[in-house]
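Engineer: Fold the stuff below for me.
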Amino acid sequence: MSADSPPDASPPGHVLLAPGRFAGALSAAGVARHLSAGLRRVRPDVPLVELPVPDGGDGTVEAAVAAGWREVEVEVCGPTGRPVTARLALRGRHAVVELAEASGMRRLPGGKPRPLTASSLGTGQLLAHAVRLGARRIVLAPGGGACADGGAGLVRGLGGRLLDALGKELPPGGAALRSLHALDLRGLPDLSDVQVVVAGDGAGPLLGRTGAAAATGPPHGPARGATREEIRMLDAGLRRWADLAEAASRTAVRDLPGAGTAGGVGFAALAFLGATIEPGPSVLLGLLGFAERARGARLVVTGDGTLDARSLRGAAPAGVARAAARAGAPVIAVTGRRALTGEQLRKARIQAAYALDGLEPDTERRVRRAGPLLEQLAVAIADEWLPRRP
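Structural biologist: Take a look at the predicted model:
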């Protein structure tokens, strides 16, 4: 267990509900709540433990709080500069900071993408606040970001300054980095005794065809909003940023796997925070005390919005299944749509999968009614895996 205080012991013979989020429908905590509600109606005697498993994006702080961490609210700058109230999670000298809380797409006014000007400033402010609260190990959850500024805003939020040729502060965002002339890092705090771990999403390097700027346009979806010309502008700005940032930090990290994470926030974390980038599910499962919660479990229920090959590489079900196997607990999964064979499930150590599309084939209605449908699935799970005891 990597937090200072171990989780409370789970009751013997319990069912551990450890799902990921259903993107566009429910957070991981929401999925766990609906599964719990359905199971309690039909098996009120079975002890249930909810442990939603975040994927490093929206809902990571919520999941940590659900696991017993303390929620801390702080006012920071959103991705367009407007103030937002963001949360972080704290437990002893450990903290969870979520990029989406301060700099996420859901923080964009009216949901309108701002690929050229959106900033990660608020995330740097959240990190600084965690350090002031005494955190010495910080897990940064990078998913759901709205910016492609290479983490330049994050450095600003920690106290750095980015200057143009006239010595004036640059405007926020990745496009403005083309005019970057100098960095003033005298305001950065001493983070030599702070360990930062980025719960990575498998992103590529900072620059180029698989880099942070390229991820702001097709095929990554309209939410990020960049045109081809804007992608070229962003990539040029990120290249200028990388040149000066690597010179200032005496590092060479732009080509490392994960440097392009979250619009390049991974690059800034590597260069200025001495961060490591590690697989999200394993980091977060350890952080939440999954092994302790799974010990003695009668059944573990995990899940993901779509159960497919990607789920077996980096989403919650794969990590949960591996960790549950080590604890000797059987695992089943719930999903919106299943795209895996029985053999693939068995190789992933998942005994069975239950899909919402078997109850509601229409995608729009399935997303809208995901909660009640999960409660229906819970009845089938109880019948097959939790027989009534005489």
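
Engineer: When you work out contacts or count neighbours from here on, use the C-alpha atoms and nothing else.
Structural biologist: OK.

Engineer: these two touch, right, residue 86 and residue 77?
Structural biologist: No: using C-alpha atoms under 8 Å, residue 86 makes no contact with residue 77, being 9.1 Å away.

Engineer: those strands in this protein, which residues are they?
Structural biologist: 15-17, 48-50, 70-77, 83-91, 94-98, 137-141, 161-163, 182-184, 195-200, 276-279, 299-307, 331-338, 352-355 (DSSP state E).

Engineer: how about these in CSV, adding distance to residue 344?
Structural biologist: Formatted as CSV, the strands of the chain follow (distance: least, C-alpha to C-alpha, whole Å):
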stretch, distance to residue 344
strand 15-17, 22
strand 48-50, 26
strand 70-77, 38
strand 83-91, 35
strand 94-98, 32
strand 137-141, 28
strand 161-163, 50
strand 182-184, 50
strand 195-200, 24
strand 276-279, 21
strand 299-307, 11
strand 331-338, 11
strand 352-355, 11
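
Engineer: before we move on, back to that, mind listing the shared neighbours of residue 86 and residue 77?
Structural biologist: Taking C-alpha atoms under 8 Å, 6 or more residues apart in numbering as the contact rule, residue 86 and residue 77 both touch residue 102.

Engineer: which residues touch the residue most central in space within the chain?
Structural biologist: Nearest to the geometric centre of the chain sits residue 56, at 1.5 Å (C-alpha atoms, centre = their mean). Shown in contact with residue 56 (C-alpha under 8 Å, 6+ apart): 98, 140, 141, 142, 143, 199, 200, 201, 280, 281, 284.

Engineer: next one: residue 267
Structural biologist: 150, 151, 206, 253, 254, 258, 259, 260, 261.

Engineer: quick one: the helices in the stretch 1-150 of the chain?
Structural biologist: 28-42, 60-66, 99-103, 121-132 (DSSP state H, counting those that start in this stretch).

Engineer: Now render those as CSV, adding mean neighbour count.
Structural biologist: CSV is the format used below for the helices of the stretch 1-150 of the chain (neighbours: other C-alpha atoms under 10 Å):
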stretch, mean neighbour count
helix 28-42, 23
helix 60-66, 25
helix 99-103, 31
helix 121-132, 24
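
Engineer: now the ones you listed in TSV, with distance to residue 357?
Structural biologist: Listed next are the helices of the stretch 1-150 of the chain as TSV, based on distance: least, C-alpha to C-alpha, whole Å:
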stretch	distance to residue 357
helix 28-42	16
helix 60-66	26
helix 99-103	29
helix 121-132	37
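
Engineer: nearest to residue 159, of those?
Structural biologist: helix 121-132 (8.5 Å; C-alpha to C-alpha).

Engineer: Please provide the structure for the following sequence as well, for comparison with the first:
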Amino acid sequence: MRVVVAPDSFKGSLSAAEVAARVADGVRAARPDAVVTCLPMADGGEGTLEALLAAWDVTPQVIDTVDAIGRPRTARWATSPDGRTGVVELAEASGLPHVSDQPLQPLHAGTRGTGEVARAVLDAGVDEVLVCLGGSASTDGGAGILTGLGARLLDDDGADVPDGGEGLARVVRIDLDGLHPRARQVRWRLAVDVTNPLVGEHGAAHVFGHQKGANDGDAEYLDTALRHWADVLDRETGVRTHDLPGAGAAGGVPSGLVAVLGAETEQGAQLVAEAIGLPEALADADLVFTGEGSFDSQSVRGKVADGIARLAAASPAKPSVVVLAGQVLLPAPLAWEAGITAAFSIAPGPVELDDLLHRTPARLTDLAAQVTNLLGRSGS
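Structural biologist: Sure, this is the predicted structure:
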């Protein structure tokens, strides 16, 4: 029996690698002869770097940079085993949790620190850069990443505008003379898990700004600033990003990187799956386990479970896809329609959240053993 274990993390409880290890224990308990392949997954947001480090078995690099409000911070990055792909996780330097010890600064927070990480990745000689978006503290349209790479954003007087979304409203020209010499020579791939456009009622500021500390007035200001930024990008590069699907991710980061660096936005779970070799692993699998904290309607709209179900359906073996989750809220018919064979909650019954978090490792192992035994005996 060939089993692939490819879960997302259980946020607040276990990393994707820890979930995979516990599920694998259950599979082997039920079928000691099973061939088990663990490929921890992520949807392109927070936790993606950790999943890739585990799948590739590589050691991360560390760089001194700044957080979203300019304070010193260290951030990790990695390269693939062959050295061709560099991985930058935006949340490492510019993530919201790192600035939550202070009153949030929605107008001033930026992504310059992530740009400095990306500079180090380019210095390592990679052919492509994978930027994992998600967990951003800022709404700066990717301007900070560009300045971290050496670009200058200038106002009417030829002076550099300040970091953050507020500065976007003052940009009149983009000076690329100091841009890292390899920045436009490599391929940039942006892992996104949303389809929101850059601006408008469904854009970065109005949909995601409030979780970064913006009130209604701030959100309106930031939306106007992003629209102006998109206008400048259009004029300077000839690339329109106002309505680009996914451009609203991570405070609008894709807009600047698509226009200036030619970056490509991709569905995060699919991009990660390809990077860790999941399609190849599924080619002869009988069963694939995935999982996440909550299996709900969002899970089958571009998240990890959805990506795995699509890959399983396209593989020659067409393995059964089983979801293990903290809670299962998606009705079975909708799960089946999305290509999920079955979904099970690890909750043993009515239980307090803290108790369930404590029991998560053991429950994952036990449930995986039961499912493996059932499907194994049925001939899978």
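
Engineer: about what we covered before: closest to residue 217 of structure 1 out of the helices of the stretch 1-150 of structure 1?
Structural biologist: Short answer: helix 99-103, nearest of these by C-alpha to C-alpha, at 17.9 Å.

Engineer: What span of structure 2 is that closest one aligned with?
Structural biologist: Aligned by TM-score structural alignment, helix 99-103 of structure 1 corresponds to residues 90-94 of structure 2.

Engineer: can you check stretch 75-82 of structure 1 too?
Structural biologist: On the basis of TM-score structural alignment, stretch 75-82 of structure 1 is assigned to residues 64-71 in structure 2.

Engineer: got the strands of structure 1 as TSV, with distance to residue 107 of structure 1 and mean neighbour count columns?
Structural biologist: Below are the strands of structure 1 laid out as TSV (distance: least, C-alpha to C-alpha, whole Å; neighbours: other C-alpha atoms under 10 Å):
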stretch	distance to residue 107 of structure 1	mean neighbour count
strand 15-17	29	27
strand 48-50	27	22
strand 70-77	10	17
strand 83-91	8	20
strand 94-98	13	28
strand 137-141	16	25
strand 161-163	24	21
strand 182-184	28	17
strand 195-200	21	24
strand 276-279	25	19
strand 299-307	22	26
strand 331-338	26	24
strand 352-355	31	20
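
Engineer: which residue lines up with residue 303 of structure 1 in structure 2?
Structural biologist: Per TM-score structural alignment, residue 303 of structure 1 is aligned with residue 291.

Engineer: Report the contact partners of that match.
Structural biologist: 6, 7, 8, 9, 10, 305, 323, 324, 325.

Engineer: thinking the first one is in contact with residue 292, fair?
Structural biologist: What that stands for is residue 6 of structure 2. No: counting by C-alpha under 8 Å, residue 6 of structure 2 stays clear of residue 292, with 10.2 Å between them.

Engineer: which neighbours do these two share?
Structural biologist: Contacts common to residue 6 of structure 2 and residue 292, judged by C-alpha under 8 Å, 6+ apart, are absent.

Engineer: Residue 109 of structure 1: which of the strands of structure 1 is closest?
Structural biologist: Per C-alpha to C-alpha, nearest to residue 109 of structure 1 of the strands of structure 1: strand 83-91, 10.9 Å.

Engineer: residues in contact with the closest one?
Structural biologist: Taking C-alpha under 8 Å, 6+ apart as the rule, strand 83-91 of structure 1 contacts 3-5, 61, 64-65, 69-78, 95-98, 101-102, 107, 126, 130, 135.

Engineer: do stretch 359-368 of structure 2 as well
Structural biologist: 13-14, 19, 22-27, 324, 326, 346-347.

Engineer: Tell me which two in those residues are the farthest apart.
Structural biologist: Among those, 13 and 27 lie farthest apart (C-alpha to C-alpha), at 20.7 Å.

Engineer: of all the strands of structure 1, which lies closest to residue 176 of structure 1?
Structural biologist: Of the strands of structure 1, the one closest to residue 176 of structure 1 (C-alpha to C-alpha) turns out to be strand 161-163, at 10.1 Å.

Engineer: Tell me the gap between the closest one and the middle of its chain.
Structural biologist: Relative to the mean C-alpha coordinate of its chain, strand 161-163 of structure 1 is positioned 29 Å out (C-alpha atoms, centre = their mean, to the nearest Å).

Engineer: mean offset of it relative to structure 2 (after superposition)
Structural biologist: With mean C-alpha distance after the TM-score superposition for structure 1, strand 161-163 of structure 1 departs from structure 2 by a mean of 2.2 Å once superposed.

Engineer: In structure 2, point out the residues matching that strand.
Structural biologist: The aligned range for strand 161-163 of structure 1 is 152-154, by TM-score structural alignment.

Engineer: Repeat that for stretch 278-294 of structure 1.
Structural biologist: Using TM-score structural alignment, stretch 278-294 of structure 1 pairs with 266-282 in structure 2.

Engineer: cool, and stretch 238-256 of structure 1?
Structural biologist: Alignment of stretch 238-256 of structure 1 against structure 2: residues 226-244, by TM-score structural alignment.

Engineer: Can you point out the buried residues in that stretch?
Structural biologist: Counting neighbours by 16 or more other C-alpha atoms under 10 Å, one finds that the buried residues in stretch 226-244 of structure 2 are 226-234, 239-244.

Engineer: and for it, what are the contacting residues?
Structural biologist: Outside stretch 226-244 of structure 2, the residues that reach it (C-alpha under 8 Å, 6+ apart) are 140-141, 165, 168-169, 171-174, 197-199, 247, 252, 255-256, 258-260.

Engineer: can you give me how far that stretch is from the chain middle?
Structural biologist: 24 Å.

Engineer: Same question for stretch 66-84 of structure 1.
Structural biologist: From the chain centre to the centre of stretch 66-84 of structure 1 is a distance of 15 Å (C-alpha atoms, centre = their mean).

Engineer: Kindly report the same for stretch 95-106 of structure 1.
Structural biologist: The answer for stretch 95-106 of structure 1 is 8 Å, by C-alpha atoms, centre = their mean.

Engineer: same deal with stretch 157-165 of structure 2?
Structural biologist: Taking mean C-alpha positions (C-alpha atoms, centre = their mean), stretch 157-165 of structure 2 and its chain are 28 Å apart.
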